[in-house]
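Asker: Dropping a prediction and its sequence here:
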Amino acid sequence: MNETERIQTLFTDLYHGHPWLDVTLQDTLSRITATQANQRPISDGNTIWEIVNHLIAWRQNVLKRVQGEVLQTPSNNYIKRIEDDSKEAWQQTLEALETTQKEWLYFLNTFNEADFVKEYSVNKLTYYQHIHGIIQHDAYHLGQIVLLAKMV
């Protein structure tokens, strides 16, 4: 197994496989309703839904970075209040997360490992660091989601 395949396994396991931490994004989010996802149990904290949208946006951002695009990160860090809190909108959010999962796996399946050493010009981090960073970002926020889910 090469490094790209190992990274694909990390992405898959954290999303819906068997990660070491024993919780996954898909399983955790599948048990959360739109109403629960939009609750704010910590008054100055984020909702589960806001965190999921943040995950989606950062997954898209980093994917574009490792495809050579230079991006401006918005001042809100991709955290916005939910305007449509319907069941359908929650389902669309979960589908958008699934889409980013498929996009990442496709990208990794076609990625040239020689490009791991390329640097993103804005922060000078390598593509390898960005790819592992987005997995770490997902795991960090999954922990928040699990805790928030216990509160809603």
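Answerer: Yes, it's here.
Asker: switch to C-alpha atoms for all contacts and neighbour counts from now on
Answerer: OK.
Asker: ok, the closest residue to residue 86 other than its chain neighbours - contacts?
Answerer: Using Cα to Cα, 6 or more residues apart in numbering and skipping the chain neighbours, the partner closest in space to residue 86 is residue 34 (6.5 Å). Each residue near residue 34 by Cα atoms under 8 Å, 6 or more residues apart in numbering is listed here: 85, 86, 87, 90.
Asker: And here is the other one:
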Amino acid sequence: MMTSVREVLLDQLAACHNDESWFKSSKTILEDISVAEAIWKTEGNSSSVWEIANHLIFWNEMWLRRFINDDIVEENKIENDETFELDHTKINEKGWNETKLRLHVGFLEWRDMISNCEVSKLERRIPSYFNAQWWNVISNLCIHNAYHIGQMMLLKKLMKQIDFN
């Protein structure tokens, strides 16, 4: 039996979200990171775990809106570097928990959307985005998530060498 595009996308989303497979999922990586650890950066590293989470939230939500609205192009006035930025008024336990929840919910929404959409939607082309098919864009979104989840995992490993108390 041949695996469907839907099954592959759901598998990729699960791996990024909460399925322990080839790499640690975002949920596993983020669950025990404190606020101090979430904002920590290595010398010369431009992003913290929290900033990376913000970046993933931005792109996951933006592409989900486009998918739901059938590619209604949003005027994007935000530069990519800005998607990493922290709201310094929310650097506290509540803000960090909200960020983790927002990332988690975004993965759940994507998985629900993929599970329930027509296959024809996944095969549909996006004229405003290189005429790519939706399944291809979503697959690349998963690769984007996996890349940045790897960055978060590396930062978490480096944190073990530091006393945050």
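Answerer: Great, that's in hand. Since this is a predicted model, take the numbers as computed values, not measurements.
Asker: Among the contacts of residue 34 of the first structure, which lie within strands?
Answerer: Using DSSP state E, no member of the contacts of residue 34 of the first structure falls in strands.
Asker: And the residues you listed, which of them are buried?
Answerer: residue 90 (16 or more other Cα atoms under 10 Å).
Asker: Out of the contacts of residue 34 of the first structure, flag the one nearest to residue 69 of the first structure.
Answerer: residue 90 (29.1 Å; Cα to Cα).
Asker: Now which residue in the second structure aligns to that closest one?
Answerer: Mapped onto the second structure by TM-score structural alignment, residue 90 of the first structure lines up with residue 96.
Asker: Now that match: closest residue in space that isn't a chain neighbour?
Answerer: residue 35 (6.3 Å).
Asker: One more: residue 115 of the first structure?
Answerer: Per Cα to Cα, 6+ apart, closest to residue 115 of the first structure is residue 127, 7.0 Å.
Asker: which residue lines up with the one you found in the second structure?
Answerer: Using TM-score structural alignment, residue 127 of the first structure lines up with residue 134 in the second structure.
Asker: Its match reaches residue 128, doesn't it?
Answerer: No. With contact defined as Cα atoms under 8 Å, residue 134 of the second structure does not count as touching residue 128 (11.7 Å).
Asker: Give me the more crowded residue out of those two.
Answerer: The neighbour count for residue 134 of the second structure versus residue 128, taken as other Cα atoms under 10 Å, is higher for residue 134 (21 against 10).
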